[in-house]
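[1] Next come a sequence and a model predicted from it.
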Amino acid sequence: MATVGVLCARGRVEEKALMAALAEAGIVSALFPPTDEPLPVGPLFPMASGRSFPVPQIVVDRHPDRQIARAVLATCRALDVPGLCAGIAAAGDRLDVASALAAKGLPRPETALCTSENAGLAAVAAMGLPATVLPLDLKSQPIDLPDIDTAEAVLEHRSVLGGSEGSLGLVQAGTPPPENVVTIFVIDGVATALETSMAMGVSVEVLRLAEQTARALFADVIAVVIALTPSGPIVWDVRPVPEFRHAQALTELSVPQAIAQAVQHRLEPVSAPRLPSDSTPDWTNLVTQGTRRDLVISA
C-alpha cells in the first residue's frame, strides 16, 4: 500500500518529479485513485478481486479536472484521509477565492460577479477597458477584453454557447501585461519558487502577499498570480494545481522537494510543536541564483 496517493489524471512531468522527490525522502507513493477502480464512500468494502481498497495515508492533489478532484477529496475526507491541496481554491471556484481574499482585506482588482451577457457589459462599462473575464472554474483560462468589440463578442459567445454556466463569471478591471505578472509558488505557507518574465527583481512585498493569500485560502500548496500595478501588487488569480517544471527556486528546495517535505511533516508523529503558519522567512536582501537568471529579492 502506498503511503502517499498522488491524485491526478496521469503522470505528467510534475507528478513524476513529485514522486521522485517523495522516493528520495523514503516515502512510497502511487497514482490515486487506482485506474478503473471505484472509490469507496463510507465504510470500506472488499473489491471484486477480494483484496482491500488501497487507502493511502495522505493524498496530494494534482488533478487538472477540478470537478473530479473535489469529489475525490471529499470522499477522502469521509475516509479520514487528509489531503495536501489548495484549500478553498481546491474545493471551490474563483468566486469562493475572491470572496475569501476580499474578506481578509487583501489587495485585489475591482471585481464583479456577472450572471448574464448584459451584466457583463454593464460591468465593463462601469470599470472601463481593458478588463478581463475569469470563468468561475479555476481550470479555465482568463479572457482579455482589450476593447468593446472584443468584450461584446466574448460575452455573447459565452452566453449563447455556454448557457447559464457560460454566462457566469467574474469581470476584473484591467489586463496586466505579462511583464508585470509574477506567479509565486507557496508551499506550507512559504514562498518557495516563482515564474516571471520580468527583468527586474521581485520585492519582499510580493512574496509576503503570496504567503498571506495562501493562508487566507487555507492552502497547503498553491500558485498565486500577482499583478504589479502603479498602486502596488494585487492578487490577480490563483492556480490550485500549477505546473512547476519551469519554476525558479527561492529556497534550497525545488517545488517537488518542498511538497515532499510538507508530506513528510504530516506523516511524522507529533513530537514537537510546529512553527505557527505566519512564521515565514525573512526575504530581505535575499539573492537566489535562478535557473535562467539571477533572481534579486529586494525590500
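    Structure's in. What do you need? Numbers count the residues shown, from 1 in each chain.
[2] When you work out contacts or count neighbours from here on, use the C-alpha atoms and nothing else.
    Will do.
[3] ok, residue 188 - how many residues close by?
    23 (other C-alpha atoms under 10 Å).
[4] residues contacting it?
    Contact analysis of residue 188 by C-alpha atoms under 8 Å, 6 or more residues apart in numbering lists 219, 220, 221, 262, 277.
[5] With residue 46 instead?
    Counting by C-alpha under 8 Å, 6+ apart, the residues that residue 46 touches are 52, 53.
[6] Over to it. Which of the three states is it?
    Under the three-state scheme (DSSP: H, G, I helix; E, B strand; the rest coil), residue 46 adopts coil.
[7] Grab the nearest non-local neighbour of residue 116.
    residue 167 (4.8 Å; C-alpha to C-alpha, 6 or more residues apart in numbering).
[8] can you list contacts of stretch 236-244?
    With C-alpha under 8 Å, 6+ apart as the criterion, stretch 236-244 contacts 14, 61-64, 85-86, 89-90, 108-109, 138-139, 221-227, 255.
[9] Keep only those of those residues that are in strands.
    Counting by DSSP state E, the part of the contacts of stretch 236-244 found in strands is 61, 221, 222, 223, 224, 225, 226, 227.
[10] any chance of those in CSV, with distance to residue 22 too?
    Formatted as CSV, those follow (distance: C-alpha to C-alpha, whole Å):
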residue, distance to residue 22
61, 14
221, 15
222, 18
223, 20
224, 24
225, 26
226, 29
227, 33
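[11] Buried ones from those residues, can you make that a PyMOL selection?
    Typed into PyMOL, the line below selects the buried ones among those, using 16 or more other C-alpha atoms under 10 Å:
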select buried, resi 61+221+222+223+224+225+226+227
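[12] Just flag the most distant two among the ones in strands among the contacts of stretch 236-244.
    Pairwise distances across the ones in strands among the contacts of stretch 236-244 peak at 25.7 Å for 61 and 227 (criterion: C-alpha to C-alpha).
[13] another structure for you, compare them:
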Amino acid sequence: MAELAVLYDRIRPDEKMLFEALDALGTPYDKVYVPHLKLTFDDAGAAAVPWRVAIERCVSQTRGHAVTRALEGFGVQVINPGHVIELCGDKLATNARLHAAGLPTPRTGVSFDGDAALEQIESLGYPLVLKPTVGSWGRMVSRLNDRDAAEAVIEHKEVLGGPQHGVFYVQELVNKPGRDIRAFVIGGECIGAIYRTSEHWITNTARGATASNCEVTPELADLAVRSAAAVDGRIVAIDLVEDPQRRGGWGGLLVIEINHTMEFKNSVSTTGVDIPRRMGEYAIGLLEKAPAGQAV
C-alpha cells in the first residue's frame, strides 16, 4: 500500500482528473473508497493505516469530515484537515472567521427565531438572500425582495422544523455585474481564477452559469490567500463577488464562502492551469517533508 491516499465516495470528472494527474506524476497512491473503509482504534487498526498524507474528496461533507477526523487520529495529514472542513462547511462559521480576520464580506446577519429574523431582515433592508448555513450548489437559497417574501420563507422554515431551520442566516444581495469569481488557492498561492456568469441571480456552474478566465490581480490574489489563511485552508476555492459601490483595499471584492472540497472540472481549460496536477504536487510535497515511516 502507498503512503498517499485519495479518499472518495463518488468518482466525478474532478476525481478522474485528479487520478490522471497523480498517475502522470508517478508517485504511488491508493484510491480509497470511503464507504468500504473500516477503521479500528487499536494497535491492529493503526497498523492497517499506511498513509501519511491523504486528499479528501468525498461529496458527502459528513462522511468526509468523519473519515478525516478518524485518520487524523492515526497521524495522517489530511488535505483539508478536519477543523478546516468544520469551518468551510458552515457558512456562518466561515463568515465569523473572515470577520475576525478583518476581511470583507457582504453585510450579514444571523438570528435564531422567526420573529427575531423578520426584525433583523427589516433592519438590514431588502433585497437580501437567506441561506442554509450548510449546503452547496445554491440549494435552498432564497431571495427576499420584500416583507411578503421574508414572511413566507420564515414560515416555511418554521413548519419544516429541525435544528437547521432554527438558524436564519441572511446576507445583502450585492448588485454584482452578473457574475461572481472563484479563486483557487493551493499551499498559500492563488494559482488561478474564473468568472461564473449567469442571467440568474445565483451564479453557480451547478445551476447553469458559464465559466471564463478571470485575471488574478494583486488585489484578488491577496484577498484569496488571506481568506484561505483565515480558515487554515490548504487546498480551497474562494467564492467572491464584485461590488461596484464599494471601495477599499481590495477594490470592492467581497468574500462569499470558502470551499474545502473544491470542484475544478470547468476551470482547467478555462484558466490554462493544471489544477489537479498542482493539487497532486502539493500533496507529494508534504510527503517529502518527513522521512518515510513518520507522520507529516
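    Structure's in. What do you need? The shown structure was predicted, so the numbers you read here are calculated from the model rather than taken from an experiment.
[14] Let's see if you can find the most crowded of the contacts of residue 188 of structure 1.
    residue 221 (29 neighbours).
[15] The equivalent of it over in structure 2: what's its closest spatial neighbour, skipping adjacent residues?
    Under the alignment by TM-score structural alignment, residue 221 of structure 1 pairs with residue 235 in structure 2. Using C-alpha to C-alpha, 6+ apart and skipping residues adjacent in sequence, the residue nearest residue 235 of structure 2 is residue 186, 4.5 Å away.
[16] Per the alignment, name the residue of structure 2 opposite residue 205 of structure 1.
    So, by TM-score structural alignment, residue 205 of structure 1 is matched to residue 219.
[17] so which helix or strand takes in that match?
    helix 218-230 (DSSP states H and E).
[18] And that helix against structure 1, how far off on average?
    With mean C-alpha distance after the TM-score superposition for structure 1, helix 218-230 of structure 2 departs from structure 1 by a mean of 1.2 Å once superposed.
[19] Flag every buried residue along that helix.
    Buried, per 16+ other C-alpha under 10 Å, within helix 218-230 of structure 2: 220, 221, 222, 223, 224, 225, 226, 227, 228, 229, 230.
[20] could those residues be laid out in a markdown table, adding distance to residue 121 of structure 2?
    Compiled in a markdown table, those are given as follows (distance: C-alpha to C-alpha, whole Å):
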| residue | distance to residue 121 of structure 2 |
| --- | --- |
| 220 | 30 |
| 221 | 33 |
| 222 | 32 |
| 223 | 28 |
| 224 | 29 |
| 225 | 31 |
| 226 | 29 |
| 227 | 27 |
| 228 | 29 |
| 229 | 31 |
| 230 | 28 |
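[21] now, which of the residues you listed sits nearest residue 32 of structure 2?
    Looking across those and measuring by C-alpha to C-alpha, the closest to residue 32 of structure 2 is residue 228, at 26.4 Å.
[22] Assess the claim that residue 175 of structure 2 and residue 241 are in contact.
    No: between residue 175 of structure 2 and residue 241 no contact is recorded; they are 9.0 Å apart, counting by C-alpha atoms under 8 Å.
[23] So which bits of stretch 151-160 of structure 1 are buried?
    151, 152, 154, 155, 156, 158, 159.
[24] And the closest residue to the fifth one other than its chain neighbours, how far from residue 138 of structure 1?
    Leaving aside its sequence neighbours, residue 156 of structure 1 sits nearest to residue 117 (C-alpha to C-alpha, 6+ apart; 6.0 Å). Look at residue 117 of structure 1 and residue 138 of structure 1: by C-alpha to C-alpha, to the nearest Å, they are 20 Å apart.
[25] got a list of what the closest residue to residue 33 of structure 1 other than its chain neighbours touches?
    In space, and not counting its chain neighbours, residue 33 of structure 1 is closest to residue 7: 6.5 Å by C-alpha to C-alpha, 6+ apart. By C-alpha under 8 Å, 6+ apart, the contact list for residue 7 of structure 1 reads 31, 32, 33, 59, 60, 61, 62, 63, 69.
[26] Helix or strand: which one has the fourth one?
    When you say that, I think you mean residue 59 of structure 1. Element membership of residue 59 of structure 1 [criterion: DSSP H and E] is strand 58-61.
[27] so where in structure 2 does the very next helix or strand once past that strand end up aligned?
    Using DSSP H and E, the helix or strand that directly follows strand 58-61 of structure 1 along the chain is helix 66-78. Here helix 66-78 of structure 1 aligns to structure 2 at residues 61-73, judged by TM-score structural alignment.
[28] neighbours around the closest residue to residue 271 of structure 2 other than its chain neighbours, how many?
    Nearest residue to residue 271 of structure 2, sequence neighbours excluded (C-alpha to C-alpha, 6+ apart): residue 213, at 5.2 Å. When neighbours are defined as other C-alpha under 10 Å, residue 213 of structure 2 has 18 of them.
[29] can you check residue 245 of structure 2 too?
    The burial count for residue 245 of structure 2: 10, using other C-alpha under 10 Å.
[30] what does residue 142 of structure 2 give?
    Residues lying near residue 142 of structure 2 (other C-alpha under 10 Å) number 17.
[31] how about the nearest residue to it, chain neighbours excluded?
    residue 130 (5.2 Å).
[32] quick one: the helices in the stretch 51-200 of structure 2?
    Secondary structure of the stretch 51-200 of structure 2 (DSSP state H, counting those that start in this stretch): helices located at 61-72, 82-88, 91-100, 114-124, 147-160.
[33] what does the last one contact?
    I take that to be helix 147-160 of structure 2. Helix 147-160 of structure 2 has contacts (C-alpha under 8 Å, 6+ apart) with 114, 117, 118, 121, 122, 142, 143, 144, 165, 166.
[34] before we move on, what about the fourth one?
    Outside helix 114-124 of structure 2, the residues within contact range by C-alpha under 8 Å, 6+ apart are 109-111, 128, 147, 150-151, 154-155, 158, 166, 168, 170, 172.
[35] In the stretch 151-299 of structure 1, what residue spans correspond to strands?
    Applying DSSP state E, counting those that start in this stretch to the stretch 151-299 of structure 1 gives strands spanning 169-173, 181-187, 190-196, 202-203, 221-229, 232-239, 248-249, 287-289, 294-298.
[36] helices or strands next to the fourth one in the packing?
    Looking back up the chat, that one is strand 202-203 of structure 1. strand 294-298 (3 or more C-alpha pairs under 8 Å, 6 or more residues apart in numbering; DSSP states H and E).
[37] Quick check: the gap between the nearest residue to residue 58 of structure 2 once chain neighbours are set aside and residue 149 of structure 2.
    Of all residues not flanking residue 58 of structure 2 in the chain, residue 8 sits nearest, at 4.5 Å (C-alpha to C-alpha, 6+ apart). Distance, residue 8 of structure 2 to residue 149 of structure 2, by C-alpha to C-alpha: 39 Å.
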